[in-house]
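**Q** structure, please.
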Amino acid sequence: MAISESERRSWTTPGAQDAAQRTYASVKAALDRSPSLSVLDWEVFLQGSYANATNTRGDSDVDIVVMLKSIYIPDGTQLPPSDKIRFENRRRGTTTMTAATFRSLVQQALSDYYGSERVHPRNKCLRVDKRDGYVDADVVPALQHRRFLSYPAYGDPPFIEGIAINPLQGGRIINYPKRHRDNGQAKNTRCRDKYKPTVRQVKRLRRRAVDLGLVDKRAAPGYLLECLVYNVPNHLFVADDSVRLSNVMMWLAQYSGAELAALCVSCDEVHRLFMNDPGQHNQHTTERVLKALWRLL
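**A** The predicted model follows:
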């Protein structure tokens, strides 16, 4: 069944923001009330579709990062040899704070505010159950991660700020949600405000394919689709909603999985989407999904 032009236009509309904004404000209030957290340097911010303004109707939860800044995870892997020597010889501070301790403080703050029956530990986050007028919240305790770009002898070394998540099971996960957000905003500007509406269209197209049984519901999550659309050349984001969606999907569907792996970066432009992105996306599954979505048009 082909997708009508009216549907393609309607799919550009973002989902409701009010409930997510209320949920974010509520979680921040819970953290602000904690005496244990008040003595630490931390920051709370959104990540995911609500932060990136690519949410659609039906996005049912909000991702909220609580990043500890009192300590950070240093990354000098990209430094030139001369800078690496200075990086390795840097002065290291001492602290008794760990990722596990910080997570426990965040969990206690949430439980004190909401009641322990509404707060559920998950592998990478703490789920806070919604109530009327709010959405479920995945609260992600993390440490600041600094990917140093250089390490001069004098002055503050420049770095890309990321987050380091220590899950209950599995190894540390490094993401760059602020850089993802900023790059998406810049892409949207270059595309005359048509990039983010197109991401929403593609997400709704994928949802339609799932409903029709054409695509597995676990395949091609919203983050992956957003990054794929990020790689589409800017000139294809034309004003007409229907033509633009066809342009973008035709460009994506033309490539094999191997070609997608060679071409595509993540929105943070630090990771390669199918090579070292923490999402561990499969390029061959993605190829099949994209071709199914293109046939649906």
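**Q** alpha carbons only for contacts and neighbour counts from here, please
**A** Noted.
**Q** now the element after the lengthiest strand in the chain, going C-ward?
**A** Determined from DSSP state E, the single longest strand within the chain is strand 61-75. Where DSSP states H and E defines the elements, the next helix or strand beyond strand 61-75 is helix 81-88.
**Q** start to end distance for stretch 84-97?
**A** Using Cα to Cα, to the nearest Å, the end-to-end distance of stretch 84-97 comes to 26 Å.
**Q** so which bits of it are buried?
**A** By neighbour count on 16 or more other Cα atoms under 10 Å, the buried set for stretch 84-97 is 84, 87.
**Q** run the chain-centre distance for it.
**A** Centre-to-centre, stretch 84-97 and its host chain are 29 Å apart (Cα atoms, centre = their mean, to the nearest Å).
**Q** circling back to that earlier point, quick one: buried residues of the longest strand of the chain?
**A** Result for strand 61-75 [16+ other Cα under 10 Å]: buried residues 61-69, 71-72.
**Q** so of the residues you listed, which two are at opposite extremes in space?
**A** Asp61 and Ile71 (28.8 Å; Cα to Cα).
**Q** to check against the first, give me the structure of this:
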Amino acid sequence: MPRFSEDTLSNWTKPPSDTEETKLSNAERMVREAINEDPILSSKTTEVFGQGSYANDTNVRLNSDIDINVRYTGGFYFDLPEGISRDDFGLNSPSEYSLCEFKNDVYAALVRKFGGNSVKRKNKCITVLGNSYRVETDVVPTWNYRRYDKSGTYVLGAKLRIDSGEYVVNYPQQHIENGKIKNANTNRRFKRLTRIYRKLRYKMLDDRFPVSDSITSFLLECLVWNMPNSILNDNDTWQERLKESIIHLYQHTKDENKCDEWGEVSELLYLFRGNRKWTKSDINKFSEDAWSYLGY
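**A** Model (predicted):
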């Protein structure tokens, strides 16, 4: 007999309550105010928007991450195709303002708004601690990033500099839009099944069932994204959808060739290529453990 009933799984598909959503929106609004009120940043061109599970409407409880992207739009980083130079596309010289300086300015603006005891600078982000009015928020300072093709057109992403020195590129807005499309194509089941997987991960951890640190909330959303729509549309219950999706994960991550083309939800970065936190074997092990934990 499965560990969790159909009613329980159905309850896991639900988004946070109105009270939780209010705290989430308060956090985003206050970060935006901090940037707009800051004497340095108010004179620069920036945009503030949600990303991650909050913006994608796949968060499941208050201690899940809320990520706010603060992006500098007064300049941009870029990558060019092989054989193309900066002059070919008429690109200007780099800005004298840097991503590192921008992160310092964002940190100062948040301290000015929330107080030094409520703001913690971390390697990848700046965390604003939560209280009764808002949830804990990770603020990610980024710059515009352009990935050009040979025709001179580009896709727009975000580039951040980790304090340890590395740079990371992602595409949060494409992620949001693609998630909406798949959700519409699966009768709103894409985001609901993602919430089930995220809740399942929390339950396994709460019950001291081993879950690798590499199995992140972001990864789980990408794994559900790569599942065929038929798994979501052709099964009648959440129990069946969850079972079939775990089988799909197990079978496709056991064979190196079956998931090599899987991508992030943005469809602009591969899920298993490059220096990633997770491996195919991590996911294969997670699918086995989840199956066992669920009593299937």
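**Q** and Val70 of structure 2, how far from Gly83 of structure 2?
**A** Counting by Cα to Cα, the gap from Val70 of structure 2 to Gly83 of structure 2 is 33 Å.
**Q** same thing with Asn183 of structure 2?
**A** Asn183 of structure 2 is 39 Å from Gly83 of structure 2, by Cα to Cα.
**Q** ditto for Tyr171 of structure 2
**A** 25 Å.
**Q** same deal with Pro228 of structure 2?
**A** Distance from Pro228 of structure 2 to Gly83 of structure 2, by Cα to Cα: 38 Å.
**Q** which of the two has more neighbours?
**A** Pro228 (12 against 7; other Cα atoms under 10 Å).
**Q** quick one: map that one onto structure 1.
**A** If you follow Pro228 of structure 2 across to structure 1 using TM-score structural alignment, you land on Pro233.
**Q** show residues contacting the longest strand of structure 1.
**A** 20, 23-24, 40-48, 50, 95, 102, 135-148, 163-164 (Cα atoms under 8 Å, 6 or more residues apart in numbering).
**Q** just these: which are in strands?
**A** Short answer: those in strands (DSSP E) are 42-47, 136-148, 163-164.
**Q** just the buried ones from those residues, in PyMOL syntax?
**A** To isolate the buried members of these in PyMOL, using 16+ other Cα under 10 Å:
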select buried, resi 42+44+45+46+47+136+137+138+139+140+141+142+143+144+145+146+147+148+163+164
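**Q** list the buried residues of the longest helix anywhere in structure 2.
**A** When structure 2 is parsed with DSSP state H, its longest helix is helix 18-37. Of the residues in helix 18-37 of structure 2, 20-21, 23-24, 27-28, 31-36 count as buried by neighbour count, 16+ other Cα under 10 Å.
**Q** including distance to Thr216 of structure 2, could the residues you listed go into a markdown table?
**A** Formatted as a markdown table, the buried residues of helix 18-37 of structure 2 follow (distance: Cα to Cα, whole Å):
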| residue | distance to Thr216 of structure 2 |
| --- | --- |
| Glu20 | 22 |
| Glu21 | 22 |
| Lys23 | 23 |
| Leu24 | 20 |
| Ala27 | 22 |
| Glu28 | 22 |
| Val31 | 25 |
| Arg32 | 27 |
| Glu33 | 30 |
| Ala34 | 29 |
| Ile35 | 29 |
| Asn36 | 32 |
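**Q** quick one: Ala158 of structure 2 from Ser43 of structure 2, how far?
**A** 21 Å.
**Q** having no further points to raise, I will conclude here.
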